[in-house]
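J.: no FASTA, just this:
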């Protein structure tokens, strides 16, 4: 830790160094703000700079730590540690624009639960990260804040919708980034930027925006999760622990324990078979199979297995989310968004079966059957290793290439990602290596509220593959 610049330290090490008076929070926050000034202009990952308030908070954190040592009190697990927040959840006094020009003055009257939990843990917010309009694209660009670039290669996407979060963490801006995921928006940027994340079980992390004027549709609430992105799996685990604290404003919050006894070993892992209709890239698939080998080397019992009803599960996700959008949100979206957003939006609509009232109710009922099938499968194989994407990371704004390109990206390439949202299952992503100079990650899915097992497996892979972004930093 001491041989590397402060901005390269893990969140776990940074928090420990501050608690042990090896470094002050002011020094840490200043190092990350300096890194932001150096790296962000080329990336446009952080679109609201909160450096001035962050330095004030860092000074207060150092004073609070000194007072706690005199009085014997404790400080939070992220005391004095710099983090970022995606610009689609509320930070009191800041605009929750969600990438939409019309919402540029949507000032949050209070903190969202994630923001509040991070602050209670002592974290210091140094900036807000970019997202596409309405956070409804897998590519991070919008007319309000512009395009976010991938730090590995400016010509390929940083992913979305938490693309600003992913790019900032890979570049060394902040130790943990907040993001959220309704169709892959944590896991896809983690893959693209060579970092780790977890999409928690639905209900694990509380969610609510005080600035919201209406509640989200039912299935959108059930399919969306808040979560952390970080360079180290241990930091993802710490971020999950902090974000998952109870907040009464979320009626779906579940106070489930973060760790539970593990199954008797060796833990069986299903390596998901790739559907025959998916076009794949050999180098990407080879690295994902290498992740399965890493797990086998770590003592897991890995078998290649076909997972339950992947195609039907993905279609159910698409049908439900796009039906809700069409009925409740489409008019506002089309009235306030750019031509680029609307082009992608039409591609999504074309992929979905538009459900009537009876069809929507039947689809919700069908969701329970699919969850039951997967829960039963996970009794036999407590973990499933599957692709994030089966193809190379695409070019910037690849989803603007028309309806067929949208279908190729989201039905072919990312089918394994979005399917997990309708099931509400936890899914971690950890980088495995580079293919033609670009990061490749693998997804690890577990049963409900078994984020601990997903992260254990991710750490086993990380021990073999290493911290991938160190290779990015060596290029500079």
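T.: All right, it came through fine. Everything numeric in this text was worked out from a predicted model, so none of it was measured. Numbering: from 1, shown residues only.

J.: can we go C-alpha only for contacts and neighbour counts from here?
T.: Will do.

J.: Mind listing what's buried along the longest helix seen in the chain?
T.: Among the elements of the chain assigned as helix by DSSP state H, the one spanning the most residues is helix 357-380. Going by neighbour count (16 or more other C-alpha atoms under 10 Å), the buried part of helix 357-380 is 360, 363, 367, 370, 371, 374, 375, 377, 378.

J.: Give the other helices and strands that it contacts.
T.: For helix 357-380, the packing partners by 3 or more C-alpha pairs under 8 Å, 6 or more residues apart in numbering; DSSP states H and E come out as helix 310-324, helix 415-423.

J.: Pull the residues that contact it.
T.: 268, 307-309, 313, 316, 320, 323, 384, 422-423, 446-448 (C-alpha atoms under 8 Å, 6 or more residues apart in numbering).

J.: how near is the closest residue to residue 435 other than its chain neighbours to residue 276?
T.: With C-alpha to C-alpha, 6 or more residues apart in numbering as the measure, residue 283 is the residue that lies nearest to residue 435, at 6.0 Å, once sequence neighbours are left out. With the distance defined as C-alpha to C-alpha, to the nearest Å, residue 283 ends up 17 Å from residue 276.

J.: ok, structure two:
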């Protein structure tokens, strides 16, 4: 049987079903080490994760497009032609969200009308993962237009949270979070416009990094027109995993340059990172002053305590202009939705998603030209104030949401609760408006789902976010293995 002790993999011959069960428990880092040492073949790892998909699907409706034949063919070819120098993700089983182009498959984005046209080439993030050696074992579900904190759509139905099927697995990368939480791949691609990496990771006790704006190239070759300007400046690509070490493993692979994205940014950091700088971490439980759930507060307290144990100096701070930042995010996004997306939503979206959009347009009224330009100018003021805060602290620990994970499809089934939902999620909107990196890390084994926090950094200080979040994770030493939804 395979066992893992301190990251070392011990292989025995005559692999049995229990061996395959052990493989899916390995982290991405552990799997990479086992593959590098030759203790296990790529085909064995791939087969174990595909078997896990077969065990869990279609029940969870997370991996909605399994790629067994292509994945096994790739794995066997990799074993037969093993390179001398292995790329960082060589042989690692991953999933891709169904809202980016994937050659030979559709990019429906949760919309039946778009589930027909076949993509002719990969999006840059897919190319980077493939170039890094990853084996794509399937594609994951997303809500219509990827505009919700809940994952269900008319094509594949509701994605279930493997911890508690009555709660959301998050959105819009809810298929990704559900998949990786129960071992269907060691990491899962996702993206984030208003929290769509951080909230799904939070909803399954997972780990992620919302990279700085421009850090990871983004583009869909099949798109009939360019992404609207505000999506260009607020939406990013990344991965969800079960540990911060696994997220870090993917980081250099994801951020490789692509000429498809002229907005890609190669800056190594914010320019303020110095080895001799104080290891000072800010923290804030309630930047909006509206109160948070008691378990959410405990998750922040656990993170602060762990950061202190790891050698950081915790400093309580009040993030500047937080409420205005969240409101500005909504005004800018909804102005763009009305001008550039609303016609398509009305035409192709379900009645439920159109009702949600109506509520959102009331909460964040679209602006006229003067209002749009004023909001854009105000964004720069807020960015400057947050940059000044990061002159004093290396990173900021704060909640992902003011509430534990919400009920599945709560926005559709209880439309009167949408204002409260958006109020709870403001913690994430600030990072999107300002283009900041933010890691999500588990810090509290609450019931029924573990909770975590965000570690937010200055623009381009992604590595600092990873460093702080990984130090917190290391000090807390929680069980981050996959769960069995059966």
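T.: Ah, there it is. These figures come from a predicted structure and were not determined experimentally.

J.: thinking again about what came up before, list only those of the contacts of helix 357-380 of the first structure flagged as buried.
T.: Among the contacts of helix 357-380 of the first structure, those classed as buried by neighbour count (16+ other C-alpha under 10 Å) are 268, 307, 313, 316, 320, 323, 384, 422, 423, 446, 447, 448.

J.: Could I get the contacting residues of the spatially most central residue of the second structure?
T.: Compute the mean C-alpha point of the second structure, and by C-alpha atoms, centre = their mean the closest residue is residue 197, 2.3 Å away. Taking C-alpha under 8 Å, 6+ apart as the definition of contact, the neighbours of residue 197 of the second structure are 171, 172, 173, 190, 191, 208, 209, 210, 238, 239, 240.

J.: Now check the first structure for the residue matching it.
T.: Pairing criterion TM-score structural alignment: the partner of residue 197 of the second structure within the first structure is identified as residue 186.

J.: What of residue 419 of the second structure?
T.: Matched by TM-score structural alignment, residue 419 of the second structure corresponds to residue 407 in the first structure.

J.: Equivalent analysis for residue 470 of the second structure, please.
T.: Residue correspondence, TM-score structural alignment: residue 470 of the second structure in this structure matches residue 459 in the first structure.

J.: Which one of the buried ones among the contacts of helix 357-380 of the first structure is nearest to residue 138 of the first structure?
T.: Ranking these by separation from residue 138 of the first structure, with C-alpha to C-alpha as the measure, puts residue 422 on top at 17.0 Å.

J.: Quick check: which element contains the residue of the first structure positioned farthest from its centre?
T.: Relative to the C-alpha centroid of the first structure, counting by C-alpha atoms, centre = their mean, residue 70 is the outermost residue, at 38.5 Å. For residue 70 of the first structure, the element it lies in under DSSP states H and E is helix 51-71.

J.: Can you mark which positions in that helix are buried?
T.: For helix 51-71 of the first structure, by 16+ other C-alpha under 10 Å, it's 51, 54, 55, 57, 58, 59, 61, 62, 64, 65.

J.: What of stretch 248-264 of the first structure?
T.: Counting neighbours by 16+ other C-alpha under 10 Å, one finds that the buried residues in stretch 248-264 of the first structure are 253, 254.

J.: How about stretch 175-185 of the first structure?
T.: Along stretch 175-185 of the first structure, these residues count as buried under the neighbour rule (16+ other C-alpha under 10 Å): 175, 176, 177, 178, 179, 180, 181, 182, 183, 184, 185.

J.: Reformat the residues you listed as JSON lines; add distance to residue 427 of the first structure and secondary structure.
T.: As requested, those are exported to JSON lines (distance: C-alpha to C-alpha, whole Å; DSSP: H, G, I helix; E, B strand; the rest coil):
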{"residue": "175", "distance to residue 427 of the first structure": "21", "secondary structure": "coil"}
{"residue": "176", "distance to residue 427 of the first structure": "18", "secondary structure": "strand"}
{"residue": "177", "distance to residue 427 of the first structure": "17", "secondary structure": "strand"}
{"residue": "178", "distance to residue 427 of the first structure": "16", "secondary structure": "strand"}
{"residue": "179", "distance to residue 427 of the first structure": "14", "secondary structure": "strand"}
{"residue": "180", "distance to residue 427 of the first structure": "13", "secondary structure": "strand"}
{"residue": "181", "distance to residue 427 of the first structure": "11", "secondary structure": "strand"}
{"residue": "182", "distance to residue 427 of the first structure": "12", "secondary structure": "coil"}
{"residue": "183", "distance to residue 427 of the first structure": "12", "secondary structure": "coil"}
{"residue": "184", "distance to residue 427 of the first structure": "10", "secondary structure": "coil"}
{"residue": "185", "distance to residue 427 of the first structure": "12", "secondary structure": "coil"}
